[in-house]
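Peer 1: sequence first, then the predicted structure, then my questions.
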Amino acid sequence: STAVCTLASVNLARHLKKAESNENTSYVIDWDKLKDTLETMVVALDNILDKNFYPSEESRKNTMDLRPIGIGLMGFHEALIYLGIPYDSDEAVELAKEIAKFMRETVYRKSQELAKERGAFPHYYEGNYDYPPRRNAVLLAIAPTASISIIAGTSSSIDNYFSNIFSRDTLSGKFIVVNKPLMKMLEEKGMWNEEMLEKIKANQGSIQYIDELDGIIDKRLFKTAYEVSPYRQIDIAAAFQEYIDQAVSKSLYIEEDLRDDMESIYMYAWEKGLKSTYYCFIDKTIKGEKYTMNVNKRGERRGFGLARAKDQVNKDLEELERMAREKYGDEVVDKVKAGNVDACPTDPLLAKICPSCE
């Protein structure tokens, strides 16, 4: 049979709330809100299965027999930053396990409730399954979320930021992307300025060796992907995999001097129970310089400094709005810009000018 899985990912960074106690962090996970979102996703994805387009009759039949869906996660690193937990800490691994377990319990319970209303997936009655009837054979998959995380303005999947500043090429043009939590914290300390931006660029997107930030912010929170051991990256993925019934797509970021350890790294992933990884980036191939310094040097030749960067962003938004009005008309665009929930955009072009999406 040909398998097809309909995916959706919850943005963990948008499921935090202010802490009520005097803990070290000012935020905690809003488990009630996360539960509501996950339950909504189960119902929505199950509805989509019946309306979806399938590339072949085999894939349609497989979907109708098993009704597979794949609920995943993005914004994990951004959430860790607000929670005050370094990505490469034991606490992060334990939290990953706690989140994955919560996701599994929540979506399985909701799928069992749906089975009582709509019936279990048809193959349930033909197979030898050791669990109560549920609507969907499988429900969880950690997808890469490379594109949708950009639209959501958060860190991708369960990966950490590979750089604190870089550029993205999209169909709408080139965008300079800055680690939002870092920018927010530096702004609160009065230290987000063009000089700091240049220092981050000069350090290829890292802040670990910027002395002015010592004692100002917890620099451990902002380690880039290449500054975290690939073995610890695997620990995070394995913590999720323990409760994910499908696979975890986890990109690995490896320093050049660990190239000869590739076999050991992947054997470690297998031993930890990972079903798969995703891309493997080696810093010699993809450096922060490629995504920051060179791009921004070209920008500097155009006068693209910090102040003018904001001007450029505004110009980009104006151009996007012009394109959206041309495509959808003034009435639709005005509703989106006003935050009208009835006009909630599914088109990335509209999402770029929607204040709620941003």
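Peer 2: That came through fine.
Peer 1: contacts, neighbours, all on C-alpha from now
Peer 2: Fine.
Peer 1: could I get the buried residue list for stretch 185-192?
Peer 2: Residues of stretch 185-192 classed as buried: Leu186, Met191, Trp192 (neighbour count, 16 or more other C-alpha atoms under 10 Å).
Peer 1: relative to the whole chain's centre, how far out is that stretch?
Peer 2: Distance, stretch centre to chain centre, for stretch 185-192: 24 Å (C-alpha atoms, centre = their mean, to the nearest Å).
Peer 1: helices of the protein, start to end?
Peer 2: 31-51, 57-66, 76-83, 90-118, 148-152, 180-188, 194-202, 230-241, 262-271, 288-291, 293-301, 306-328, 330-337, 348-351 (DSSP state H).
Peer 1: with distance to Ser163 as added columns, please give those in JSON lines.
Peer 2: Formatted as JSON lines, the helices of the chain follow (distance: least, C-alpha to C-alpha, whole Å):
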{"stretch": "helix 31-51", "distance to Ser163": "28"}
{"stretch": "helix 57-66", "distance to Ser163": "38"}
{"stretch": "helix 76-83", "distance to Ser163": "12"}
{"stretch": "helix 90-118", "distance to Ser163": "19"}
{"stretch": "helix 148-152", "distance to Ser163": "14"}
{"stretch": "helix 180-188", "distance to Ser163": "11"}
{"stretch": "helix 194-202", "distance to Ser163": "9"}
{"stretch": "helix 230-241", "distance to Ser163": "15"}
{"stretch": "helix 262-271", "distance to Ser163": "22"}
{"stretch": "helix 288-291", "distance to Ser163": "6"}
{"stretch": "helix 293-301", "distance to Ser163": "12"}
{"stretch": "helix 306-328", "distance to Ser163": "18"}
{"stretch": "helix 330-337", "distance to Ser163": "31"}
{"stretch": "helix 348-351", "distance to Ser163": "23"}
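Peer 1: next up, a second structure to put side by side with the first:
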Amino acid sequence: MQNDSSQTVSKPITQDAQTISSDVLREKYLKDGETGEDDVFKRVARALASVEPENKRAQFETLFLDNLKAGALGAGRIMSAAGTHIQATLINCFVQPVGDCIQGFDDGGYPGIYEALREAAETMRRGGGVGYDFSRIRPRGAEVKATASIASGPCSYINVFDQSCSTVESAGSRRGAQMGVLRIDHPDVLEFVTAKRTPGRWNNFNVSVAVTSSFMQALLADEDCDLVHHAKPGKQFIADGAHVREDGMWVYKTLPAQELWDTIMQSAYDFAEPGILFLDNINQDNNLSYCESIAATNPCGEQPLPSYGCCDLGPIILTRFVRHPFGIAGKADFDFAAFEKSVATQVRALDNVLDVTFWPLPQQRDEAMAKRRIGVGFTGMGNTLAMLCLRYDTAQGCAMAAKIAQHMRDAAYNASIALAQEKGAFPKFEAEGYLANGTFASRLPPELQQKIRQHGIRNSHLLSIAPTGTVSLAFADNASNGIEPSFSWMYRRKKREADGSTAEYSVEDHAWRLYKKLGGNVDQLPDYFVSALDMSADSHIAMMQAVQPFIDTAIS
């Protein structure tokens, strides 16, 4: 392979834009005077280069522009707001803390419920989604000494956050997005996991249960589990047997772990929620386990984050790196050299986003500056495998996906190490903690670990596979979303218009369209054209299992 990516990246085969793609581009991403994606790319490249040294800005603007044209996009907020005059964040999502008090700060320094609500409203007003862990809030029926009353529990306050999200209009007319998390040992967990069985409840929330290793051990051993909290129960709970454990936590209820798990699984089966967060695994794997604790994720779940942490995301369109798609004009292959160059440039671009963006809250800025998390990712994996004549639901397809993810990991970490040599490592960097046994970084190739010890690294985390709905529609001809297989080759899709009405569109899959464009018979598709509707849940899990070892945050 040639080293110069400008000589190896094949230009995408041009096709007439789908109506839905043109409409999404116009409604969400084109700003005053812009007429097409090239104008968006120029605006974004100019903005991201603006924090480079003045004598190098033109050079980096060209570099970023070429990379955008090659398929290295910013996430939706970047593509929409970078280079504009509105005070909107370029960060898609955040995690924000919620304490066990109404106002002020609780004993652990967490903001009270209504201070957290204010912070969330300001974040959503500026265009960011928010994830929260509500587990600190005392359960329904707990004692409230200050007012000699009984607590209403976290679920009642989630109702308030849900209503606030409905009311706040985000910058750029983006609908608010939220994630609510509750620990599996919280006394109100049963109310939490069944809440969405009520139609219309928490429409502005995804919800997930934070599952501990101790619970999973109890489940496997067919044992009971305690539902606990630090807050003292009210008289009725104490009369019913609530008591203090040796660790000082109040046990509100004890029940079979299997019974609780079955309730969660039934809700997930019937209503597609709650999701599951394996909390101890997340924290053990965390490169920053030495200086932070994670209790929640962003709304879509691709980044577990500490309080005030952010998602600075940038997917790369994988289909752009397939040469001779479908083997029609030669042997289909993936241009790894060009892809690695694109990843390296993407690391710098996303690092610059942290310095360019408007921050809704000073705590968010401080957190980002201390750790400089970013999330290079990809979209179009399902289409890419088809273009390489590989079935998504086979060992060969999973192996190719893993190879792509591994190259992305190594290119991203190498680029961040080089950036640390130029601009400095992130301030919280400590080599021993970062590379400690159990962290993601401790499983990097030895040569990368040695470079990190020697030079440091610019970004604490580098990789994240997010959903890419509107970005894929607007800029990738409806390439398959993120890591997912294609949903369907042709379908009808409803889209909410700016005026609140609904329009219906005919939508075609990018790989299907390209195969047809190249002369393929779409009435008799090859075996490697496999959609999400054609495969088992196990096949989806197998793909996640293949790729996740190379991703330092998560896959959504």
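Peer 2: Thanks, I have the structure now. All of these numbers come straight from a predicted model, not from anything done at the bench.
Peer 1: once they're superposed, what TM-score comes out?
Peer 2: Once superposed, the chains reach a TM-score of 0.58 (TM-score structural alignment, normalised by the length of structure 1), with 224 aligned residues with a C-alpha RMSD of 2.4 Å.
Peer 1: alignment lookup: Met103 of structure 1 to structure 2.
Peer 2: Counting by TM-score structural alignment, Met103 of structure 1 corresponds to Met408 in structure 2.
Peer 1: then Asp311 of structure 1?
Peer 2: Asp311 of structure 1 maps onto nothing in structure 2, by TM-score structural alignment.
Peer 1: for Asp311 of structure 1, give its distance to Glu318 of structure 1.
Peer 2: Distance from Asp311 of structure 1 to Glu318 of structure 1, counting by C-alpha to C-alpha, to the nearest Å: 11 Å.
Peer 1: mutual contacts of these two, please.
Peer 2: Shared contacts of Asp311 of structure 1 and Glu318 (C-alpha atoms under 8 Å, 6 or more residues apart in numbering): none.
Peer 1: just to revisit the earlier point, can you list the buried residues of stretch 185-192 of structure 1 in a markdown table and add distance to Leu73 of structure 1?
Peer 2: Compiled in a markdown table, these are given as follows (distance: C-alpha to C-alpha, whole Å):
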| residue | distance to Leu73 of structure 1 |
| --- | --- |
| Leu186 | 27 |
| Met191 | 32 |
| Trp192 | 30 |
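Peer 1: so what's the residue count around the nearest residue to Arg325 of structure 1 once chain neighbours are set aside?
Peer 2: Excluding its sequence neighbours, the residue lying closest to Arg325 of structure 1 (C-alpha to C-alpha, 6 or more residues apart in numbering) is Val333, at 6.1 Å. By other C-alpha atoms under 10 Å, 22 other residues sit near Val333 of structure 1.
Peer 1: let me see the contact set for Val333 of structure 1.
Peer 2: Val333 of structure 1 makes contacts with Glu321, Ala324, Arg325, Leu350, as judged by C-alpha under 8 Å, 6+ apart.
Peer 1: as JSON lines, those residues with neighbour count and distance to Tyr27 of structure 1 would be great.
Peer 2: Output for the contacts of Val333 of structure 1, formatted as JSON lines (neighbours: other C-alpha atoms under 10 Å; distance: C-alpha to C-alpha, whole Å):
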{"residue": "Glu321", "neighbour count": "21", "distance to Tyr27 of structure 1": "34"}
{"residue": "Ala324", "neighbour count": "19", "distance to Tyr27 of structure 1": "36"}
{"residue": "Arg325", "neighbour count": "16", "distance to Tyr27 of structure 1": "39"}
{"residue": "Leu350", "neighbour count": "23", "distance to Tyr27 of structure 1": "30"}
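Peer 1: which one of those is nearest Ile99 of structure 1?
Peer 2: Leu350 (31.4 Å; C-alpha to C-alpha).
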